[in-house]
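> what's the 3D shape of this:
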Amino acid sequence: NRLSGLNRLAREQAGGPARGSRGAARWSLLPAPVADPTISAHATAEIMLERYGVLTRGSVAAESVPGGFGQLYRVLSKLEEAGHARRGYFVEKLGAAQFSTSTTIDRLRGFQLADDPRRQPVATVLASTDPANPYGAALAWPATETGHRPGRKAGAIVGLLDGALSLYLERGGRTVLTFGQLPEPSWRILATAMVAALRTAQVDKIAIATVDGQPVQDHPVGAALLGAGFYATPQGIRFRR
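Next up, the predicted model:
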């Protein structure tokens, strides 16, 4: 039948026999889990430093690391003694227990926004669970005036302007939360970055009905998204790839 024919074709393309014995697929034995908790914690610390750049208590809590920040702190201190990590107050308001590497610290010191009123803000659109999004991990989510609260949820999207949270698109796309009073040009920049990110991620469709509890058409972000590639519907605005 058709199903058996597809299975036979798949085995032939994979290099296995079309007929015959079972178990002809290619297998690879995974290494046994490391039983030593010290080795495991050391590997976790290195992964977290690479993932977050500047590692804080909040970042560790967001990852639900076994043993929590207390256990990882001891390992990070050992890495500091060995010269593989550095501890300091690198980012304001994130506490004194921050760990990073020399390369990351040098890059932070070289990053400074130009004091030019003509400079356009830099927009960044990320999945809310992306380690590059500090909110909900190293930084607390800003307060909202609606009953909705942002969170590091699969499918949710954050929009940052110069690193500050400006927009949160909830999972499923029905509701948008905004933070701060932004001028219209900033909304246009953020909306353009949002549409570009949706296309890059090959998102099929998103429908937005409300912004901060109000109809999306009544908010400046709605007009910005329409100008960037969304289109109007009776229920709100919609994006389709």
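> From now on I want contacts and neighbour counts done on CA atoms only, so please keep to that.
OK.
> quick one: secondary structure of the residue nearest the centre of the chain?
For the chain, the residue nearest the mean C-alpha position is Asp130 (1.6 Å; C-alpha atoms, centre = their mean). Here Asp130 is recorded as coil under DSSP: H, G, I helix; E, B strand; the rest coil.
> check contacts around it.
Residues counted as contacts of Asp130 (C-alpha atoms under 8 Å, 6 or more residues apart in numbering): none.
> What distance do you get for it to Ser59?
Taking C-alpha to C-alpha, to the nearest Å as the measure, Asp130 falls 11 Å from Ser59.
> Same question for Ala191.
The value you get for Ala191 to Ser59, if C-alpha to C-alpha is used, is 28 Å.
> what does Tyr135 give?
Distance check for Tyr135 against Ser59: by C-alpha to C-alpha, it reads 10 Å.
> With Leu6 instead?
46 Å.
> Between those two, tell me which one has more neighbours.
When Leu6 and Ser59 are compared for neighbours, Ser59 comes out ahead with 22 against 11, by other C-alpha atoms under 10 Å.
> Three-state assignment for the more buried one, please.
helix.
> what's the closest non-adjacent residue to it?
Once flanking residues are discounted, Ser59 sits nearest to Ala137: 4.7 Å by C-alpha to C-alpha, 6 or more residues apart in numbering.
> could you point out which element follows the one helix or strand Thr104 maps to?
Using DSSP states H and E, Thr104 falls within helix 102-109. Per DSSP H and E, the first helix or strand lying C-terminal to helix 102-109 is strand 123-127.
> which secondary structure elements does the next helix-or-strand element following that next one contact?
Beyond strand 123-127 on the C-terminal side, the first helix or strand identified by DSSP H and E is strand 157-161. Contacts defined by 3 or more C-alpha pairs under 8 Å, 6 or more residues apart in numbering; DSSP states H and E place strand 157-161 against strand 123-127, strand 164-169, helix 184-200.
> From the chain's centroid, how far away is stretch 3-16?
Centroid separation between stretch 3-16 and its chain, computed with C-alpha atoms, centre = their mean, to the nearest Å, is 38 Å.
> Kindly report the same for stretch 137-157.
Centroid displacement of stretch 137-157 relative to its chain, using C-alpha atoms, centre = their mean, is 12 Å.
> What is the burial count for Ala137?
By the criterion of other C-alpha under 10 Å, Ala137 has 21 neighbours.
> With mean neighbour count and distance to Glu92 added, can I get the helices and strands packed on strand 157-161 in TSV?
Listed next are the helices and strands packed on strand 157-161 as TSV, based on neighbours: other C-alpha atoms under 10 Å; distance: least, C-alpha to C-alpha, whole Å:
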stretch	mean neighbour count	distance to Glu92
strand 123-127	21	21
strand 164-169	21	14
helix 184-200	19	25
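> Minimum distance to Val176: which of the ones you listed has it?
Closest to Val176 of the helices and strands packed on strand 157-161, according to C-alpha to C-alpha: strand 164-169, at 4.6 Å.
> Mind listing residues that contact that closest one?
For strand 164-169, the surrounding residues in contact (C-alpha under 8 Å, 6+ apart) are 135, 150, 156-160, 175-180.
> One more sequence to fold, the one below, so I can look at both together:
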Amino acid sequence: MAGYRREWLAGLLRTGELVWAGRPGPGRELLVAFLFREDLPWLRAAYPPEPPELPRPAERLREALEEKGASFPVELSGELGVPTAEVERALWALARAGLAASDGLEPLSAGPPPQRPGKLKPWPGGRGGWALLPRPQALGEEEVEKLVRLLLARYGVLSRGILRLDGAAVPWGRLYPLLSRLEWRGELVRGALVQGLSGAQFAREELLARLEGEAGWTILPACDPAAVWGAGAPFPLSHPLDPGWRLRRAPGNYLVLRDGLPILAVEAWGERLVGLSDLTLEELEAALSLLPELLAGPARRLRIRTWNGQPVRGSEVEGLLVKLGFSRDPNALVLYRRY
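Below you'll find the model as predicted:
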């Protein structure tokens, strides 16, 4: 994001205007959402964390936080009579379970605490105060309407299949009457808006013109709400050579779209490329030309190893990628970020 400064987000967390909430990511990683504090109760109800199986140290820590309230790791260490490093590992477990969060960005920047911490290098994520997140409460009608408006803003078109993809803990039967009332009031339109989505579909009328006018090329994270393709999504994708292949909607995976339709899958931060349709040489070059945009994010280099499951070296796309600035490694093609 142009002009973004990390201290702005850190300041909103320190003042309590924002709060972050986690859930399990790959391995010991943490997936995070940032929420306005006033929205936290109903969003926790709409997306409740799954009941965790916490290790005993994390259970003890949870009980201590319930009793003491917001605390620093060193305070919890003294309260429980255990090393601070053990407290930090338990806090990370509570964060991954969606039960606790800190008032800063330090844990998110530092990543998981070491399983066997060294004596001379403390975990930098242990700074700041930690507190339990509020328990999910029942959703009232006002909160359900907030959820509907959030889903419409997130996906544009709302249907039973989109709700299933989103994972909100609210049945379609509870949203449908509200969506119908919004249609009667002229706020929404209903119809067969997107081919392939079954059942009733609702959208704002101003979105329809954008759907009809959608054109051009774009690259989109596979876990973006706008990406409705892949494993568990309404629209499956198929590999031309591997019937069992599925694109995971996970960080590091991307889709290249042409006129709103996926034509190229990018997996593992660019290590694997999968063509999803037959393309002319010009179309393939246009799709590949979007790959350098991935270097605008956290990645410092793209290392492409395979094309449609085969080594990229010697493949039909090698020359096109070299033309785009990729260099040849023994088993890959590499593009470095330019500073």
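> ok, and the closest non-adjacent residue to the counterpart of Thr218 of the second structure in the first structure?
By TM-score structural alignment, Thr218 of the second structure lines up with Thr124 in the first structure. Of all residues not flanking Thr124 of the first structure in the chain, Leu160 sits nearest, at 5.1 Å (C-alpha to C-alpha, 6+ apart).
> what sits against that neighbour?
Neighbouring residues of Leu160 of the first structure by C-alpha under 8 Å, 6+ apart: 123-125, 166-167, 190.
> Then Thr129 of the first structure?
Taking C-alpha under 8 Å, 6+ apart as the definition, contacts of Thr129 of the first structure comprise 152-154, 156.
> quick one: Gly216 of the second structure and Arg258 touch, right?
Yes: under the criterion of C-alpha atoms under 8 Å, Gly216 of the second structure makes contact with Arg258 at 5.6 Å.
> Looking at those two, which is more packed in?
Neighbours were counted for Gly216 of the second structure and for Arg258 using other C-alpha under 10 Å; Arg258 has more, 18 against 10.
> Please name the nearest non-neighbouring residue to the more buried one.
Once flanking residues are discounted, Arg258 of the second structure sits nearest to Trp217: 4.6 Å by C-alpha to C-alpha, 6+ apart.
> And the one you found, how close does it get to Ala287 of the second structure?
Distance of Trp217 of the second structure to Ala287 of the second structure, given as C-alpha to C-alpha: 7 Å.
> now Ser327 of the second structure
Separation of Ser327 of the second structure from Ala287 of the second structure (C-alpha to C-alpha): 18 Å.
> if we can go back for a sec, wouldn't the match of Thr218 of the second structure be in contact with Ala193 here?
Yes: in this structure, Thr124 of the first structure is within contact of Ala193 by C-alpha under 8 Å, at 6.8 Å.
> residue range for stretch 140-158 of the second structure in the first structure?
Using TM-score structural alignment, stretch 140-158 of the second structure lines up with residues 37-55 of the first structure.
> How about stretch 91-108 of the second structure?
With TM-score structural alignment applied, stretch 91-108 of the second structure matches no range in the first structure.
> before we move on, the earlier item: which one of the contacts of Thr129 of the first structure sits in the busiest neighbourhood?
Within those, neighbour counts (other C-alpha under 10 Å) peak at Arg152, which reaches 21 neighbours.
> so who does that residue touch?
Going by C-alpha under 8 Å, 6+ apart, Arg152 of the first structure touches 128-129, 136.
> Quickly note the distance from it to Arg74 of the first structure.
Noted for Arg152 of the first structure: a distance of 27 Å to Arg74 of the first structure, by C-alpha to C-alpha.
> The stretch 51-200 of the second structure: strands as residue ranges?
Along the stretch 51-200 of the second structure, counting by DSSP state E, counting those that start in this stretch, strands occupy 100-102, 130-132, 157-159, 189-190.
> Dump those strands into a markdown table; add mean neighbour count as well.
Output for those, formatted as a markdown table (neighbours: other C-alpha atoms under 10 Å):
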| stretch | mean neighbour count |
| --- | --- |
| strand 100-102 | 24 |
| strand 130-132 | 20 |
| strand 157-159 | 23 |
| strand 189-190 | 19 |
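> could these go into JSON lines alongside distance to Glu205 of the second structure?
Listed next are the strands of the stretch 51-200 of the second structure as JSON lines, based on distance: least, C-alpha to C-alpha, whole Å:
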{"stretch": "strand 100-102", "distance to Glu205 of the second structure": "39"}
{"stretch": "strand 130-132", "distance to Glu205 of the second structure": "41"}
{"stretch": "strand 157-159", "distance to Glu205 of the second structure": "10"}
{"stretch": "strand 189-190", "distance to Glu205 of the second structure": "6"}
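> which stretch among the ones you listed comes nearest Arg313 of the second structure?
Closest to Arg313 of the second structure of the strands of the stretch 51-200 of the second structure is strand 157-159 (C-alpha to C-alpha; 41.2 Å).
> what's the closest one packed up against?
By 3+ C-alpha pairs under 8 Å, 6+ apart, strand 157-159 of the second structure packs against strand 201-203.
> Aligned to Glu282 of the second structure, what sits in the first structure?
Counting by TM-score structural alignment, Glu282 of the second structure corresponds to Pro185 in the first structure.
> Start and end of stretch 84-104 of the first structure, how far apart?
End-to-end distance of stretch 84-104 of the first structure: 12 Å, with C-alpha to C-alpha as the criterion.
> If you could redo that for stretch 317-337 of the second structure, that was the one I meant.
One end of stretch 317-337 of the second structure to the other measures 20 Å (C-alpha to C-alpha).
> Any buried residues in that stretch, and which?
Across stretch 317-337 of the second structure, burial judged by 16 or more other C-alpha atoms under 10 Å covers 317-318, 320-321, 324, 326, 328, 332-335.
> so what secondary structure elements neighbour the biggest helix by length in the second structure?
Under DSSP state H, the helix in the second structure containing the largest number of residues is helix 141-155. When contacts are defined as 3+ C-alpha pairs under 8 Å, 6+ apart, helix 141-155 of the second structure sits against helix 172-184.
> For the helix it packs on, grab the matching residue range in the first structure.
When the first structure is aligned by TM-score structural alignment, the counterpart of helix 172-184 of the second structure is residues 69-81.
> Which residues does the matching stretch contact?
Applying C-alpha under 8 Å, 6+ apart, the external contacts of stretch 69-81 of the first structure come out as 38, 41-42, 45, 57, 60-61, 85-87, 99.
> got those as a markdown table, with distance to Leu108 of the first structure columns?
Below are the contacts of stretch 69-81 of the first structure laid out as a markdown table (distance: C-alpha to C-alpha, whole Å):
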| residue | distance to Leu108 of the first structure |
| --- | --- |
| Thr38 | 30 |
| Ala41 | 26 |
| His42 | 24 |
| Ala45 | 20 |
| Arg57 | 19 |
| Val60 | 21 |
| Ala61 | 23 |
| Ala85 | 15 |
| Arg86 | 13 |
| Arg87 | 14 |
| Phe99 | 13 |
